[in-house]
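Student: Sequence and predicted structure below; questions after.
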Amino acid sequence: MWVPEPELPLLDIFVTTADPVLEPPIITINTVLSLLSLDYPTNKLACYVSDDGCSPITFYALVQASIFAKIWIPFCKKYNVQVRAPFRYFSDEDTANNSDLPEFKQDWLRMKEEYEQLSSKVQNAAQNSIPLVGEFAAFSKTQLRNHPTIIKVIWENNEGVSNVVPHLIYISREKRPQHSHHYKAGAMNVLTRVSALMTNAPFMLNVDCDMYVSNPKVVLHALCILLDSKGEKEVAFAQCPQRFYDALKDDPFGNQLVALPLYIGGGFAGLQGIIYAGTNCFHRRKVIYGVSPDHGIQSRNKDHCLTNETLSEKVIIQKFGASKVLGESTAHTLEGKTFTPNDNHCKSLDLEAASEVASCEYEYCTAWGKQVGWIYGSTSEDVLTGLKFHTKGWRSELCTTDPIAFRGCTPQDNIGQMSQHKRWASGLLDIFLSKHCPIFGTLFGELQLRECFAYIWITNWALRSIPEICYALLPAYCIITNSSFLPNKEPGLWIPATLFVLYNISTLTEQLKSGLSIKTWWNNQRMGRITTMNSCFFGLLTILLKHLRISEAVFEITKKEQPSSSEGSDENVGRAIQERKVWDSFIYNMQINGAHFPICSFL
């Protein structure tokens, strides 16, 4: 479909970071710079960065990035740069020869020098303390889990023109020890409320701090789905697949997830839609606010109906909180009045109202986290929130582009890999054992039966550890007791043997069709067994202890690592050194950390 540029809708972009050590600010600002330079009118973009680490270093890095963006955005659009994260763009020396224009080489060298200065400033600030004076004074009396709300409008596009830096806002929500902050889901809800007061775009894009844009036209691709006549009525969100940069040869940790989104994601897309992956996703604001696709029709669930009673001030206050400004903004969204092509200004003057909706007490006695916004109750808040949308009857679509829309980084060591899978396994199982179980979504909601089966399969991921551990223990047990668990002469034995062979042929075919090697398939099979019998098992124990009220599941942040500077000078040598270090780390951790062995190894 074609929409004139003046009529393109506003888009609010959410970037989340939580720890300046595990998620270095230099990675965050590269993601932000790639988002600010999207091929989309900049006066229709607003970028909100949530810093749950309340770090002056992150704020300083964003301030410096906003200055660099004033020359980076025109450079990208003048020369039609494809990869707009500077650290990736300048890591390839061949990009200096990508244009025949005589001034390109000179501009390229100048931009590279400017970026190196930016990177040096950010890294020096991370190593040395920043004087907490002036605009940094708000950070002077803060602690990680005990600080007031800090909202800073770093850059505001007051002129409303389409060729300058978009709005850039820094947000660190209030945290107090006695109040639960609900991890990433809580941060996303704060971003939703603050953005509603400032720009109130009808569409929102959320990305993790390491997921830079590798296709600058991705917004246009996503809007083709969301603004389509059918999609407008049925599609809640458009999910872009995750891809990763600097993949190790043959994927020794099995964490590149190349075939999984192609086949499993494609299977979900053929049902009621793909699951929400927590990043690289375009949302409708009204869906986040709890509206159903049939809000104008009486449905099985009366909460789905949008009536004058639903839009009354009393109901809005009960659901969305006591802020009058947020109530007005919410009413406009629910009435479909957020599509305002000429209202492109960021309303930054009322920071007091924004601080109010970002406070830790604002959500009390409201529907936030229950019926509105990102749903609380699991460390896999992304899957839980997507399940809530599907239960209301919405569909979702897979947004695949060429080249791929986003790229990020994965853990470069086995401990980070195991920790990430443990969090996924525990969070998904927590969903299945809660009131949000997909079975209830089918019985009492609008979740389609086959989509329900798909959700059951993915949320029971942790339970796979029990049969896998049993099968792993059986051979060792039989060796010790000089017995056998398989019949010596039994025709029925060919049934499981055939299934085993067919399964492996199927997975091998998927890997080969995805352009991967046989060794990659083998590494994925090997790590699949290790991950299931370790990460999934400990994820299962985590949820068991949670439901016994012995301990609580926590959100574990995955460490993000930026590639070393050696890659720019000699990519092959740098990659070889990196792979050698990673493999040595893998062997070392296997030797000293018994928790990362399959349990049968203890026998």
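Tutor: The structure has been received and is ready for your questions.
Student: rest of the way, CA atoms for contacts and neighbours
Tutor: OK.
Student: Distance of residue 285 relative to residue 201?
Tutor: Using C-alpha to C-alpha, to the nearest Å, residue 285 is found at 7 Å from residue 201.
Student: Please compare the first structure with the one that follows:
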Amino acid sequence: MTSKWHIGMESPTHSKVQTPKCRNQCHVEVEQPFSSSCIACMKLYEKLKADIEAAKNDETISGSWSKDKRQNHDAYVEIIEDGDGVEEIPALVYVAREKRRAWPHHFKAGALNALLRVSGVVSNAPYVLVLDCDMACNSRASALDAMCFLLDRRPPPDSLAFVQFPQLFHNLSHKDIYANELRYIFGTRWFGLDGVRGPPLSGSGFYVRRDALYGATPTADFMPDATAVAELKTRFGHSDRLVASLRSPGVPPEAEAMMSLAALASCAYEAGTAWGAGVGFMYQSVVEDYFTGFQRFFARGWTSAYCYPEPRPAFLGSVPTNLNDVLVQNKRWMSGMLAVGVSRRHSPLACRPLLRASLLQAMAYAYFGFAALCAVPVLCYATLPQLCLLRGVPLFPCPAATAAAFASSLLQHMAEVCVSRRGRLDLRTWWNEQRFWVLNALTAQLFGCVSAAQELLGARALDFDLTSKAAVDGSLYQDGVFDFTGCSALLLPATTLSVLNAAAIVAGTWKMSSSSSSSSGGFHFAPQLFLMCYGAALSYPLLEGMFLRRDPARVPPRITALSVALAAVLLAAMLG
């Protein structure tokens, strides 16, 4: 928190230099990095980085924000710049919401709602831009692009709730071994969903209507002027300033009103109100974007739009550069969406007849809601062919049909990659996505299913698995080498099945060679053996990390030992 506060305090110095230059020399872009204005800004940026590092290393400052205090502190709001004047930079406000162990803070959705309340009093802008802390604006035209959609008055009038931009990344490796590009989402599926009332809310990089978040619908205007003050306070809380902002544009508060701003970010403010249920981002899921997008917007008749500006991305973020962070992130997505998908109250398919979402849109949301269940067939293909081969049982009675089905699935994926690459055959992307899809199914999706089942049974509280946002050395990722640093039991199913598969290949080869003299006995095992060889090629980075590598980023030895032991138990059980 110390570094975030320091960034907030120092950023106006940087902005006051950059803003006038952008207004007077609107042609200056990042493509001209050696212009005098850009050089001056880069020097200021380097100074800001040095000051932040110095503040982090200052024990008198960092010691005051211990790990315990970061989870137990008062609300703090400071208006750094009020944005008063045409030539000034926009309003800049630092907000730290209150944290108490006795109060649920509702993770990212709770933070967004606190910011929504404070901004409603400070500026009350009709549109809100949401960005994650590891994403930054890369083009000043993003607001103009979004407004072209949001201010369009063509029929149906005022039905657009938000404009979603793709999530692109500045540190993406050209090898991209973890499929961090998310090409199948932002390069394929979101374009298709743009024709079915719009893509889902994607967590970051979107402009959204404030009144839509407040509970308005396209067919019934949000009219706080005609609503009693007592009713507004029941929904939005006891703040007179927030209720007043619902009726008229907000005015930057005076210095003596700072306490009222801090109250908006307190833990107790939402008690007895509609925040998190009928107002703002919804709380019942760790995937607040997926859940809020369907229940708050599409289910009430709103639509969305997908804006993919080229060649300059609107926003750029940072991808995780080690395998553990990627899997933890995917596990949170999978468990959260599956919990929504199987919910009787909130499932896109179960509640679709009661809502205003179209059938195709509900099916699309259900596809993502049940994506974690892909772990079940992948787990079957990673165990049954191997164990059946060891027992001498041919699993695929018709080898030709099996080969045709397998080849068609690979060709379908290859065609999808070619279309998204505009006709270019990108075998590296195709292979990386094939490999990570299997790895993700045996780790993040599998544990996501377990986590969702525990939540439904009440055996586990709702938890938000954080992905590290700290700057780390991503040299291995850039070189195309798997970084297993920090990997835990999340990786254990994949490593165990990789060892089992390798052992089954050896046994299967011997079995086929010994039965080749008999009447085509080994031919029936050919599909199983080919499938296992394909699995071995996909899992080679895991086997290499367990048995061939000796660097610190290899698979942790305890995971390797457990994997070998579990695989040995399975082999002994099948051969015994």
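Tutor: Noted; the coordinates are in hand. Just so it is clear, the structure is predicted and the values come from calculations on it, not from any experiment.
Student: relative to its centroid, which residue of the first structure is most remote?
Tutor: Going by C-alpha atoms, centre = their mean, the residue of the first structure most distant from its centre is residue 489, 51.6 Å out.
Student: Mind checking what secondary structure that one has?
Tutor: The three-state label given to residue 489 of the first structure by DSSP: H, G, I helix; E, B strand; the rest coil is coil.
Student: matching residues in the second structure for the helix or strand containing residue 543 of the first structure?
Tutor: Per DSSP states H and E: residue 543 of the first structure is located in helix 537-547. Aligned by TM-score structural alignment, helix 537-547 of the first structure falls on residues 446-456 of the second structure.
Student: Tell me who's in contact with the aligned partner of residue 175 of the first structure in the second structure.
Tutor: Taking TM-score structural alignment, the alignment pairs residue 175 of the first structure with residue 99 from the second structure. Contact analysis of residue 99 of the second structure by C-alpha atoms under 8 Å, 6 or more residues apart in numbering lists 70-75, 105, 266-267.
Student: Closest one of these to residue 564 of the second structure?
Tutor: Nearest to residue 564 of the second structure among these, counting by C-alpha to C-alpha, is residue 71 at 40.0 Å.
Student: what's the counterpart of that closest one in the first structure?
Tutor: Under the alignment defined by TM-score structural alignment, residue 71 of the second structure is paired with residue 145 of the first structure.
Student: excluding its backbone neighbours, what's nearest that match?
Tutor: Using C-alpha to C-alpha, 6 or more residues apart in numbering and skipping the chain neighbours, the partner closest in space to residue 145 of the first structure is residue 175 (5.3 Å).
Student: Quick check, residue 304 of the second structure in contact with residue 158.
Tutor: No - using C-alpha atoms under 8 Å, residue 304 of the second structure is not in contact with residue 158; the gap is 10.9 Å.
Student: The two: who's more crowded?
Tutor: Using other C-alpha atoms under 10 Å as the criterion, residue 304 of the second structure and residue 158 rank with residue 304 on top: 26 against 17.
Student: My reading is that that one lies in a strand. Confirm?
Tutor: Yes - under three-state DSSP, residue 304 of the second structure falls within a strand.
Student: when you align them, which residue in the first structure goes with it?
Tutor: By TM-score structural alignment, residue 304 of the second structure lines up with residue 396 in the first structure.
Student: just residue 353 of the second structure next, same as before
Tutor: Counting by TM-score structural alignment, residue 353 of the second structure lines up with residue 443 in the first structure.
Student: Distance check, that match against residue 449 of the first structure.
Tutor: Applying C-alpha to C-alpha to residue 443 of the first structure and residue 449 of the first structure gives a distance of 9 Å.
Student: Compare those two (neighbour count), which wins?
Tutor: residue 449 (16 against 13).
Student: for that one, what are its contacts?
Tutor: residue 442.
Student: name the element the spatially most central residue of the first structure belongs to?
Tutor: For the first structure, the residue nearest the mean C-alpha position is residue 279 (2.4 Å; C-alpha atoms, centre = their mean). When elements are assigned from DSSP H and E, residue 279 of the first structure belongs to no helix and no strand.
Student: Spatially, which residue comes closest to it, not counting chain neighbours?
Tutor: residue 207 (4.4 Å).
Student: my guess is the one you found meets residue 15, correct?
Tutor: Yes - in this structure residue 207 of the first structure lies within contact range of residue 15 using C-alpha under 8 Å: 5.3 Å.
Student: what's the mean deviation for the match of helix 537-547 of the first structure versus the first structure?
Tutor: Relative to the matching residues in the first structure, stretch 446-456 of the second structure has an average distance of 1.0 Å after the fit, by mean C-alpha distance after the TM-score superposition for the first structure.
Student: Return the set of buried residues in that stretch.
Tutor: Of all the residues in stretch 446-456 of the second structure, those buried under the rule 16 or more other C-alpha atoms under 10 Å are 446-449, 451-453, 455.
Student: Tell me how far the match of residue 71 of the second structure lies from residue 179 of the first structure.
Tutor: Distance, residue 145 of the first structure to residue 179 of the first structure, using C-alpha to C-alpha: 10 Å.
Student: higher neighbour count, these two?
Tutor: Higher neighbour count among residue 145 of the first structure and residue 179: residue 145, with 16 against 12, using other C-alpha under 10 Å.
Student: what's the spacing between that one and residue 354 of the first structure?
Tutor: 20 Å.
Student: ditto for residue 225 of the first structure
Tutor: For residue 225 of the first structure, the distance to residue 354 of the first structure equals 31 Å [C-alpha to C-alpha].
Student: Have a look at these two and say which one is more surrounded.
Tutor: residue 354 (26 against 21).
Student: Counterpart of the more buried one over in the second structure?
Tutor: In the second structure, residue 354 of the first structure lands on residue 261 (TM-score structural alignment).
Student: what's the closest non-adjacent residue to the match of residue 304 of the second structure?
Tutor: residue 273 (4.4 Å).
Student: Can you find the partner of that neighbour in the second structure?
Tutor: With TM-score structural alignment defining the correspondence, residue 273 of the first structure maps onto residue 198 in the second structure.
Student: and its match, what does it touch?
Tutor: 190, 303-306.
Student: Where does it sit, in terms of helix or strand?
Tutor: Here residue 198 of the second structure is assigned to no helix or strand, by DSSP H and E.
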